[in-house]
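A.B. asks: sequence first, then the predicted structure, then my questions.
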Amino acid sequence: MNAMTGELVEDFGKIINKIKKEASEYGAVVITGSGKAFSAGGDMAWLKDRSQDTPSRNSQIMHDFYNRFLCVRSLPMPVVAAINGPAIGAGMCLAMACDVRVAARTAKIGFPFVSLGLHPGMGATHMIASVAGYEVAYRLLLTGDLVSGDEAKELRLVSQVAADGPAAQAEAMAIAERMAAQAPVAVRSLVRSLRMKQDQGLEAALWREADAQAHCYNTPDMREGLKASAERKAPRFEMYESYLDNRKSNL
């Protein structure tokens, strides 16, 4: 399901660097998933390891992790995501980092971070709002809802839908080919202009997300979320903290 393992991170970075070094060979890029899924999101074993680490380290580790996938935005040419199947959590965040998205009608799409007891990361709080608006961001991030490709189009998360995974890949390739057929200097400078506008505030959002995730990792809710996910059952969250300082003062 193309979970974002350490091995996948390394391989993805190598491919992005190769494209950047050979940029003159590419007019546009299409990203899709191997098999029937785009990406099932974060690797559960890796997330569990984070609960054993310190908040200060986790904040830096998560920020670095985000950027190792968001480096797709450093490519000088347009990038189209072909969402051929499930795109969940960080997997869908990668798709949101692309310039255009095409989804299979049957694809399951969503950001169920809170269902794991975890604050969203990898630019979710910034990119969803910038593409589809704040109301969509609030709804999808706070509920963890999964939507179909058709509903994703209604919500403006994707620009087009196709009958199935292969059709989504074919349509994404057709869009990329039309982009690649245009004047290269104009296209690349336009990509830069659009991303510079969209990326305003992104770095601050990434650090805010990294810090918030670091707060979540070693909580009972996170442990319950991971356990429930592994057992394929609904989690039972109970950590409702009071923010009142009820300690008695000696002053």
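C.D. replies: On my side now, so go ahead. Residues are numbered from 1 along each chain as shown.
A.B. asks: okay, CA-based contacts and neighbour counts for the rest of this
C.D. replies: Will do.
A.B. asks: element containing the residue nearest the centre of the chain, please.
C.D. replies: By C-alpha atoms, centre = their mean, the chain has its centre lying nearest to residue 93, at 1.2 Å. Residue 93 belongs to helix 90-97 when assigned by DSSP states H and E.
A.B. asks: which element is encountered next along the chain beyond that helix?
C.D. replies: strand 100-104.
A.B. asks: which strands and helices sit next to the next helix or strand after that following strand?
C.D. replies: Per DSSP H and E, strand 100-104 leads on to strand 109-110 as the next helix or strand towards the C-terminus. Here strand 109-110 touches strand 87-88, strand 146-147, going by 3 or more C-alpha pairs under 8 Å, 6 or more residues apart in numbering; DSSP states H and E.
A.B. asks: ok, residues contacting the last one?
C.D. replies: In this case it means strand 146-147. 108-112, 140 (C-alpha atoms under 8 Å, 6 or more residues apart in numbering).
A.B. asks: now for whichever helix or strand comes after it, which elements pack on it?
C.D. replies: Where DSSP H and E defines the elements, the next helix or strand beyond strand 146-147 is helix 149-154. Under the contact definition 3+ C-alpha pairs under 8 Å, 6+ apart, helix 149-154 sits against strand 160-162.
A.B. asks: re the thing from before, surely the residue nearest to the centre of the chain meets residue 125?
C.D. replies: No - look at residue 93 against residue 125 with C-alpha atoms under 8 Å: they stay out of range, at 9.7 Å.
A.B. asks: wait, is residue 82 part of a helix?
C.D. replies: No - judged by DSSP: H, G, I helix; E, B strand; the rest coil, residue 82 forms no part of a helix; its state is strand.
A.B. asks: next, the one to line up against it:
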Amino acid sequence: MSAPSALRHMKFETVADGVALVTFARPEVKNAFNRLMMDEALAIVDELAAGYPARWRAVVVCGEGDNYCCGGDLEMFREMLGQPRHAVHAFIARFHQWALAWDALPMPTLAVMHGPVVGGGVPQGLICDLRYAAENTVVHFNFMHIGLVPDMGSHFIVPSLVGVGRAYELMLAGEPIDAAEGLRLGLFTKVLPTREEALAAATKRASVIAAVPPDVVAHSKRLLRNARHSSLSETVAQEVACQADRFLDPVFAEKIAGFFAKRARRAS
């Protein structure tokens, strides 16, 4: 599936060499996801994967308007009340495809979060490899307050960032966390004063990443992902295999030759 030619609830553009920008663009409802928005989001993921690495080697995701995303549209949820279990299960599974597909992208993903970020919007941001935030960002796992459990991979993502004990407190008590506390806990990579500054910083970082040989970045991202559920010995074995491939790659030989050539010039 390719990205629709006329997106209604999402924006998708190239903002720098090798860098794509994905924007949640439903600000009138705080960028809440409905069915069409999810269809568009999944189509964009397909487009990103198909365009890697020739067109895109890093992707930034942000929200339009006053906040990043407030998760699923409650109007849509209300429509599902009373439906048979198999229909509800299929509906929820469809939404969770995004988390799996986004996490599986070979290129690094960078979130730019701002304003109140609640419900499913929280893991949609935290699942990204790097997470930039504006100072007015407040994340709130409010699932419990409406009778739901955190989802979109929350039970995997949050403990990996802050530890199991703190994850219990964040997800079960559902207390809001501001940008400063989120940075201290490790939810955020960096906090900037405004959304615009956070977006500029994330785009700049994405451009740096996009300039690195893409297979090197993809190898490292895969190792980091696999290490979540691998032992040290398994991770080391994967690193050895990847590094052996790198040593045999012409790009590595060129970099080494360039290093010694530069050192020889300095010495002469």
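C.D. replies: Arrived safely, thanks for sending. Predicted model, so just to flag it, every value in this text is computed and none were measured.
A.B. asks: tell me how they score on TM after superposing.
C.D. replies: TM-score for the superposed chains, counting by TM-score structural alignment, normalised by the length of structure 1: 0.75, backed by 200 aligned residues with a C-alpha RMSD of 1.6 Å.
A.B. asks: how far away is residue 232 of structure 2 from residue 225 of structure 2?
C.D. replies: Distance, residue 232 of structure 2 to residue 225 of structure 2, using C-alpha to C-alpha, to the nearest Å: 13 Å.
A.B. asks: the more surrounded of the two?
C.D. replies: residue 225 (14 against 10; other C-alpha atoms under 10 Å).
A.B. asks: what do we get in structure 1 for that one?
C.D. replies: The alignment partner of residue 225 of structure 2 in structure 1, by TM-score structural alignment, is residue 195.
A.B. asks: now that match: closest residue in space, sequence neighbours ignored.
C.D. replies: Distances taken as C-alpha to C-alpha, 6 or more residues apart in numbering put residue 73 closest to residue 195 of structure 1, at 7.8 Å, once the chain neighbours are dropped.
A.B. asks: map the one you found onto structure 2.
C.D. replies: Residue 73 of structure 1 maps onto residue 103 in structure 2, by TM-score structural alignment.
A.B. asks: check contacts around residue 198 of structure 1.
C.D. replies: By C-alpha under 8 Å, 6+ apart, residue 198 of structure 1 lies in contact with residue 130.
A.B. asks: try residue 111 of structure 1
C.D. replies: Applying C-alpha under 8 Å, 6+ apart, the residues near residue 111 of structure 1 are 88-90, 92-93, 120, 140-141, 144-146.
A.B. asks: ok, 10 Å please
C.D. replies: 41, 87-93, 120-121, 124, 128, 137, 140-147 (C-alpha atoms under 10 Å, 6 or more residues apart in numbering).
A.B. asks: tell me where structure 2 has helices.
C.D. replies: Along structure 2, counting by DSSP state H, helices occupy 35-50, 74-80, 85-103, 121-126, 154-162, 164-168, 179-185, 195-210, 214-226, 232-247, 250-267.
A.B. asks: turn those helices into TSV, including distance to residue 23 of structure 2.
C.D. replies: Output for those, formatted as TSV (distance: least, C-alpha to C-alpha, whole Å):
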stretch	distance to residue 23 of structure 2
helix 35-50	10
helix 74-80	21
helix 85-103	14
helix 121-126	12
helix 154-162	21
helix 164-168	28
helix 179-185	21
helix 195-210	11
helix 214-226	23
helix 232-247	34
helix 250-267	34
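A.B. asks: closest one to residue 16 of structure 2 among these?
C.D. replies: helix 195-210 (6.7 Å; C-alpha to C-alpha).
A.B. asks: give me the mean deviation of that closest one from structure 1.
C.D. replies: When structure 1 is superposed, helix 195-210 of structure 2 averages 1.3 Å from its matched positions, counting by mean C-alpha distance after the TM-score superposition for structure 1.
A.B. asks: measure how that helix sits relative to strand 130-134, angle-wise.
C.D. replies: Following axes from the mean of the first three to the mean of the last three C-alpha atoms, to 10 degrees, one obtains 160 degrees for the angle between helix 195-210 of structure 2 and strand 130-134.
A.B. asks: could you tell me where helix 195-210 of structure 2 falls in structure 1?
C.D. replies: Taking TM-score structural alignment, helix 195-210 of structure 2 hits residues 165-180 over in structure 1.
A.B. asks: got the contact list for the matching stretch?
C.D. replies: Counting by C-alpha under 10 Å, 6+ apart, 26-33, 35-38, 77-86, 100-107, 160-162, 164, 181, 187-188 sit against stretch 165-180 of structure 1.
A.B. asks: repeat the analysis, applying 7 Å as the threshold.
C.D. replies: 27-30, 80-85, 102-104, 161-162 (C-alpha atoms under 7 Å, 6 or more residues apart in numbering).
A.B. asks: likewise stretch 89-103 of structure 1?
C.D. replies: Against stretch 89-103 of structure 1 from outside (C-alpha under 7 Å, 6+ apart): 39-42, 69-70, 73, 78-84, 109-113, 122-124, 127, 149, 158-162, 168, 172.
A.B. asks: buried subset of those residues as a ChimeraX selection?
C.D. replies: Buried members of those, defined by 16 or more other C-alpha atoms under 10 Å, are picked up in ChimeraX with:
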select :39,40,41,42,69,70,73,78,79,80,81,82,83,84,109,110,111,112,113,122,123,124,127,149,158,160,161,162,168,172
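A.B. asks: out of the helices of structure 2, which is the most enclosed?
C.D. replies: Ranked by mean neighbour count, the helices of structure 2 are led by helix 121-126 with a mean of 25 (mean count of other C-alpha atoms under 10 Å).
A.B. asks: now residue 160 of structure 1. Nearest residue, chain neighbours left out?
C.D. replies: Closest residue in space to residue 160 of structure 1, ignoring its immediate chain neighbours: residue 102 at 4.9 Å, by C-alpha to C-alpha, 6+ apart.
A.B. asks: swap in residue 169 of structure 2?
C.D. replies: Residue 169 of structure 2 sits nearest to residue 175 (C-alpha to C-alpha, 6+ apart), 8.0 Å away.
A.B. asks: do residue 158 of structure 2 as well
C.D. replies: In space, and not counting its chain neighbours, residue 158 of structure 2 is closest to residue 167: 5.9 Å by C-alpha to C-alpha, 6+ apart.
A.B. asks: now swap in residue 225 of structure 1 and tell me
C.D. replies: Take residue 225 of structure 1 and drop its neighbours on the chain: the residue closest to it by C-alpha to C-alpha, 6+ apart is residue 116, 3.9 Å away.
A.B. asks: so who does that neighbour touch?
C.D. replies: Counting by C-alpha under 7 Å, 6+ apart, residue 116 of structure 1 makes contact with 222, 225-226.
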